[in-house]
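In: Sequence plus predicted model, see below.
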Amino acid sequence: MTATLLLLVQGTFLAAAGGPLLRRATWPQRAPRLGVAVWLTLSGVALTSVFFAGLTLTLPRVPLTSDLATFVHLCLDEIRAQYSTPAGASSAVVGAAIMFGVAGRLVLCSARVARWRAAERARHAAALRLVGRREAVLGAAVVDHDVPLAYCLPGRGRQIVLTTAALERLSRPQLAAVLAHERAHLRSRHDLLIAAALVLKHAFPWVPAFAHAHEHVCCLVEMAADDAALRTHDRLTLAEGILRVAAGRPAAPALGAGSSSGARVRRLIAPRQRLGAARGLLVAAAVAGPLLTMAWLAAAPASAAAHVVTCPLPAATVLP
């Protein structure tokens, strides 16, 4: 029961306090990839802690043995003992409800999000085949439109899309920087990170931290793509290119170069010092703490059971 309570407290604390703390932090903009990892990891640990709390309530502690028949017999005895009292039966039912509630919501919303994203990508790709034309020199599809847009469509038929207005407004260096930004999205599969955050947001809409995680992950992957483009392009050139395509917003699940343009342009014009190895390790340790705590608390009952001797392992036969 102690492990259950600690897991519930940890999950609740991370969901209630982790989100506000990360929202106020400025370091994720200096290390956007680490920021994405922290948002998704803490969200996952908060949810997994609650799941394992239900698991520790549901499953009785069964000592390990090498004899399958003995193990089954002990397991049945432990289950009968747990369900023989109203308190034991109630705790097991509550634990099962927590487990199946968390897992069921995740599976259901994952399927819904995957189906929606696949349908939207297919619809968008079909429209591009009708109205777009492939420009091999650019490695992108071009659409006649008076709104400047530059975005990428991830998935099986992934491609970069530009409008004619974007081509007219962007200089050659700016266009190259914007294309490098979009290629970074496709190469790093940022759409999968956004999809993971979106699943948590829709599965548990009453948890504000998951909605904040989705919002910040969407912004941070844009900054991560900016950093990738900066390896081969000038900082101000990229900032100017972002501003020139910031007027339009592509339909989901596309990732647009103009998204979150204000924060990104400020970051590019007035760059801050990188996070540094020492601070990066400190952040990683702060994230690893709840993760290791969850693993230890969830494994404690199994570890205790392993040390209960019920049926000794068969002695090794010594050959003459």
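Out: Yep, that arrived.

In: C-alpha from now on. contacts and neighbour counts both.
Out: Noted.

In: Show me the strands in the chain, by range?
Out: If DSSP state E is used as the criterion, the strands of the chain fall at 132-135, 140-143, 150-153, 159-163, 255-256.

In: Of the ones you listed, which is nearest Gly19?
Out: Of all the strands of the chain, it is strand 255-256 that lies closest to Gly19, at 23.9 Å by CA to CA.

In: Which secondary structure elements does the closest one sit against?
Out: Other elements packing on strand 255-256 under the criterion 3 or more CA pairs under 8 Å, 6 or more residues apart in numbering; DSSP states H and E are strand 150-153, helix 172-188.

In: can you tell me which of those comes nearest to Ala257?
Out: Proximity to Ala257, assessed across the helices and strands packed on strand 255-256 by CA to CA, is greatest for strand 150-153 (5.7 Å).

In: ok, second structure coming up, stack it against the first:
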Amino acid sequence: MLPATAVALAVLAALLAWPVPALLARARWPRRDPLVALVCWQAIGLAGGLSMVGALLVHGLAPWGHSLPEAAWSLAAGSPAGEPVRGDHWVALTLAGVLASELLGVLVLSGLRTARTRRRHRELLELVVQPSAELPDTRLLEHPAPVAFCIPGARPLLVLSSGMVAELDEDQLAAVVAHERAHLRERHHLLLLPFVAWEAALPVLPAAARAHAAVRELVEMRADDVALASLSGSAPRRTLARAIVAAVGGAGGAGVPSGALAVTGGVAASRVVRLLEPPSPLPVAARWAALTSAELLLLLPTALLLLPAF
């Protein structure tokens, strides 16, 4: 018979692998507060992985203890199992090791691969771009299409094409630069990395692709919000929306290196609608409820793993 703790973790893992991500991806409230929604997505990803591996570990180690710490202590002390060790226990332990190695290994490999790709693109771009005299910390690239992107990392690079400079007016260029700087300042590439790895590690899981797409759109909306807070002028929302439309219409994301964050990222149409028809802010009570739920979601599998089995 499976320990109740293992069953509870398995149920939680199943909920976080499909229905919960599906509901959050279809919800309308995240566009009202992308930052809170990003926190919720991170909690779902972390709690889901912990629950999947934890359910297998708890079942596999059940003969040695009624909780993960107790079983680990018994094994470390060389104590014999208190119950017969069956084949399903060894299978569970093997699967837990394989799954943990897969999730962590893909995360590390994705991070290294992305960093290497960005470094290569940065080195190539530094050979052809020129510093902008009008826009500090910005490089200009001779390219006819309107393109704007940033390459994050230890030496971040913010690039505007000559086509973008020619296409947009001064206020629109300032909006684009503010958007890209928001990506760099808030390190949005680190928020995306776990979901890139999740999708690569579990390609058969539809929720993985849905989560990656949702998080990618949310980081763009968050960058829009941060950019708007720094813009002056009578209609900053319209200014940024026009810049996005110009970039999408002229290039549609073409010419943006892989691993870069571009102003045309995410679903541009929904971002433009959100800028021109801003949703009402998420109420403070709802905001705190969402953040509390995310915290509890992380605490639940942790408590199930550390506390004695029930």
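Out: Here it is on my side, so go on. Bear in mind that the values here come from a model prediction, so they are computed numbers and not experimental data.

In: TM-score for these two?
Out: Laid over one another, the chains give 0.88 as their TM-score (TM-score structural alignment, normalised by the length of structure 2), with 292 aligned residues with a CA RMSD of 2.1 Å.

In: still on that earlier bit, with respect to burial, which of the helices and strands packed on strand 255-256 of structure 1 scores highest?
Out: Each of those was scored by mean neighbour count; the highest is strand 150-153, a mean of 28, by mean count of other CA atoms under 10 Å.

In: And that one against structure 2, how far off on average?
Out: For strand 150-153 of structure 1, the mean distance to aligned residues of structure 2 following superposition is 0.6 Å (mean CA distance after the TM-score superposition for structure 1).

In: which residues of structure 2 does stretch 221-229 of structure 1 align to?
Out: The counterpart of stretch 221-229 of structure 1 in structure 2, counting by TM-score structural alignment, spans residues 219-227.

In: Please apply the same query to stretch 186-203 of structure 1.
Out: Taken onto structure 2 by TM-score structural alignment, stretch 186-203 of structure 1 occupies residues 184-201 there.

In: same deal with stretch 35-47 of structure 1?
Out: The alignment places stretch 35-47 of structure 1 over residues 37-49 of structure 2 (TM-score structural alignment).

In: Equivalent analysis for stretch 11-18 of structure 1, please.
Out: Residue span in structure 2 matched to stretch 11-18 of structure 1, by TM-score structural alignment: 13-20.

In: Residues touching the matching stretch, excluding its own?
Out: Ile44, Gly45, Ala47, Gly48, Gly49, Ser51, Met52, Leu205, Pro206, Ala207, Ala208 (CA atoms under 8 Å, 6 or more residues apart in numbering).

In: do you know how far Cys218 of structure 1 is from Ala270 of structure 1?
Out: With the distance defined as CA to CA, to the nearest Å, Cys218 of structure 1 ends up 21 Å from Ala270 of structure 1.

In: So if I had to pick from the two, which one is more boxed in?
Out: Cys218 (22 against 11; other CA atoms under 10 Å).

In: Map Thr292 of structure 2 across to structure 1 for me.
Out: For Thr292 of structure 2, the equivalent position in structure 1 is taken to be Ala285, counting by TM-score structural alignment.

In: what about that match, how many residues close to it?
Out: As a burial measure, the neighbour count of Ala285 of structure 1 was computed by other CA under 10 Å and equals 12.

In: just the one 5 residues further on next, same as before
Out: Look at Pro290 of structure 1: counted by other CA under 10 Å, it has 20 neighbours.

In: For it, list the residues it contacts.
Out: The contact partners of Pro290 of structure 1, by CA under 8 Å, 6+ apart, come to Gln10, Leu42, Val45.

In: Quick one: average offset of the match of stretch 221-229 of structure 1 versus structure 1, please.
Out: Its matched residues in structure 1 lie on average 0.4 Å from stretch 219-227 of structure 2 after superposition (mean CA distance after the TM-score superposition for structure 1).
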